[in-house]
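>>> sequence-free structure coming up:
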């Protein structure tokens, strides 16, 4: 496993990381979840990502229980807040009240003393940015959080956050967690160049486009039984990419992967890691074998000719 710095920080995270969205606490039972986390740790994956809203805290509980058997300084633990955790008017968003209370609740659920990375799960149009950043800075100063980041923020929002924190001598965000893969590339235009300039690293989620880039879905064929596309909780995120035109592109990518003697999943993950601004790819895994296969993408490189061939397929 290879490691990269998280943005401008000195913190090093594994190129492949393990997340818990749509899996732990839901479609994958606790025992199997722990087996996957154990295998990830064994493979040298040191970055584990979750969020309070994933199955209303259940994912945090499962991940916390699994990680507590290991030395706390041997892994990097990240969680997030923003989405509703109750029905009250203050049970959501990025107000100081919600941030401070949810950080405390997440620490309690996971039985941890601190988080390595605490992230704003989305941008809050209703909370003043300086209120949000001041709350994050206070969590850092209290020792409950070591680094702060955001998720799915625009280039303008990231820039404003960095400059506001710098002006007030507050802790600056070091990461952004966007959706990015071969089929969804919008961050390349503005978010990546802005982040590179400001020292913000990308922690990419959905790098396999919800499983479309695994090659399991075939054009004109019925959906495989038990696949994520047949799960009502997750197939809503897949409809835009489950098209025959897209699936034919995946078949052509499989040909390149075969020539390199790697799986198409490893090709897709390594392609994301071609960007120096990407600190880590967050994968979801429902079995130890899955995370073992994904981890092999770390260190895979491409020739200039291969990158041009991939670009021609994706165009």
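That came through, no problem. Predicted model only: the values in this text are computed from it and were never measured.
>>> contacts and neighbour counts: CA atoms only from here.
Fine.
>>> Checking residue 239 next. Helix, strand or coil?
Remark: residue 239 carries the secondary structure label coil [criterion: DSSP: H, G, I helix; E, B strand; the rest coil].
>>> What distance do you get for it to residue 164?
When Cα to Cα, to the nearest Å is applied, the distance between residue 239 and residue 164 equals 38 Å.
>>> between these two, which one's more packed in?
Taking neighbours as other Cα atoms under 10 Å, residue 239 and residue 164 compare with residue 164 leading, 17 against 10.
>>> for the helix or strand that contains that one, which positions count as buried?
Secondary structure assignment for residue 164, by DSSP states H and E: helix 155-167. Within helix 155-167, the residues that count as buried by 16 or more other Cα atoms under 10 Å are 155, 158, 159, 161, 162, 164, 165.
>>> Find me whatever residue is spatially closest to the last one, sequence neighbours aside.
In this case it means residue 165. Using Cα to Cα, 6 or more residues apart in numbering and skipping residues adjacent in sequence, the residue nearest residue 165 is residue 172, 5.6 Å away.
>>> what kind of secondary structure is the one you found in?
Reducing the assignment at residue 172 to three states with three-state DSSP gives coil.
>>> Hmm, residue 162 and it touching each other?
Yes - with contact defined as Cα atoms under 8 Å, residue 172 reaches residue 162; the gap is 5.7 Å.
>>> try it against this one:
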């Protein structure tokens, strides 16, 4: 397993981080299964575990906390997030228009101070190593969020703060606000990044690197497209997410066809160089000089075992050049992927 410093914090973290979105009802994993995943990852050298209060409405955090009982807390860099409403609230059909969940989310001081206490309780710890804003909050001044987070840091409840899926402009605004107002600054960014979604190479990654931020990428296997299961002429095994969406009308996307075409070329390339597509895809992400760790989100031990070999894999220049021929640097196969489109143009009400 490779280790890198988390931005300029001096904290050393593994090149693969354990993402826990599948822990709990969303991934249909039991307490015993999640504990086995955490312990196997730790045994393999993974020391960064990432969760969020929105994952299965906090159940993921509870399971992580239980899995870490008996583990030396100093051996684990524990990260979680706030900002989004709980997943179970959305599934239950709570109508935000009636005010039930309107203030149980966002970047306001009012919500942050409540959210952190709930996360600490569920995780069974007295501090969070990395507390991340899960998405930008256009309704809240970033100074409001940074001020609350600064107070939490001074109280020792969080050690470092970060962002997730912020644009380059939002990263710069937050850094400037911290400097002008003498507030703690975001030291990490967690963006979408994979061979099939390389849009952040054009702006987010250079910006994060300029400010000395650590980068923890999510969906390095592009939602399963780079798992090797989508082979031509064969019916792919239905994923857990496919089963969750059973019965819902899902339109066939032309972008999906392009992703499968690109994934097949990458599969052949990986085979030619004696590795799995999973291993090559993860090593590509962790090989970018701005990336600290790639978040893997296994639901089973078999999935975890297939991903761990990438922890010390370094791709050759030849392989990287061949990958560039399949998906050009700074480009995304699916134009709808995060960061592939300017954030100012994504919401209709912000452009019309």
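Everything's here; your move. Bear in mind that the values here come from a model prediction, so they are computed numbers and not experimental data.
>>> Can you show me the helices along the stretch 201-350 of structure 2?
Assignment of helices within the stretch 201-350 of structure 2 using DSSP state H, counting those that start in this stretch yields the ranges 204-210, 240-244, 254-272, 277-286, 301-307, 317-326, 343-346.
>>> list the contacts for whichever residue in structure 1 pairs up with residue 279 of structure 2?
Counting by TM-score structural alignment, residue 279 of structure 2 lines up with residue 266 in structure 1. In this structure, residue 266 of structure 1 makes contact with 293, 294, 296, 297, 300, judged by Cα atoms under 8 Å, 6 or more residues apart in numbering.
>>> Alignment lookup: residue 164 of structure 1 to structure 2.
Residue-level alignment of residue 164 of structure 1 against structure 2, with TM-score structural alignment as criterion, gives residue 177.
>>> wait, what's in contact with that match?
Contact partners of residue 177 of structure 2, counting by Cα under 8 Å, 6+ apart, are 142, 143, 183.
>>> next one: residue 97 of structure 1
With Cα under 8 Å, 6+ apart as the criterion, the residues that contact residue 97 of structure 1 are residue 90.
>>> So what does it match up with in structure 2?
In structure 2, the residue equivalent to residue 97 of structure 1 is residue 110, according to TM-score structural alignment.
>>> With residue 198 of structure 1 instead?
Counting by TM-score structural alignment, residue 198 of structure 1 lines up with residue 211 in structure 2.
>>> since we're on that match, how many residues are nearby?
Each residue near residue 211 of structure 2 was counted by other Cα under 10 Å, and the total is 16.
>>> what do you get for the one 3 residues further on?
Burial measure for residue 214 of structure 2: 25 neighbouring residues, criterion other Cα under 10 Å.
>>> tell me, how many neighbours does the closest residue to it other than its chain neighbours end up with?
For residue 214 of structure 2, ignoring the flanking residues on the chain, the nearest one in space by Cα to Cα, 6+ apart is residue 7 at 3.8 Å. With neighbours defined by other Cα under 10 Å, the count for residue 7 of structure 2 comes to 21.
>>> Please look at residue 7 of structure 2 and residue 210 and confirm they touch.
No - contact criterion Cα under 8 Å: residue 7 of structure 2 and residue 210 do not qualify, at 10.5 Å.
>>> hang on, the earlier thing: how about the contacts made by the residue nearest to residue 165 of structure 1?
Neighbouring residues of residue 172 of structure 1 by Cα under 8 Å, 6+ apart: 148, 161, 162, 165, 166.
>>> Can you tell me how far it is from residue 47 of structure 1?
Between residue 172 of structure 1 and residue 47 of structure 1 the distance is 20 Å, computed by Cα to Cα.
>>> Same check on residue 164 of structure 1?
Going from residue 164 of structure 1 to residue 47 of structure 1 by Cα to Cα gives 28 Å.
>>> just residue 36 of structure 1 next, same as before
Computed as Cα to Cα, the residue 36 of structure 1 to residue 47 of structure 1 distance reads 13 Å.
>>> Looking at the two, which is more packed in?
Summary of the neighbour comparison: residue 36 of structure 1 and residue 47, criterion other Cα under 10 Å, with residue 47 having more neighbours (26 against 23).
>>> For the more buried one, list the residues it contacts.
Residue 47 of structure 1 makes contact with 13, 14, 16, 17, 18, 75, 76, 77, 78 under the criterion Cα under 8 Å, 6+ apart.
>>> Could you rerun that using 6 Å?
Applying Cα atoms under 6 Å, 6 or more residues apart in numbering, one finds that residue 47 of structure 1 lies in contact with 13, 17, 76.
>>> Buried residues, stretch 86-93 of structure 2. List them.
Neighbour counts using 16+ other Cα under 10 Å place 86, 87, 88, 89 of stretch 86-93 of structure 2 among the buried residues.
>>> So which of those residues is the closest to residue 256 of structure 2?
Using Cα to Cα, residue 87 is the member of the buried residues of stretch 86-93 of structure 2 that sits closest to residue 256 of structure 2, with 25.8 Å.
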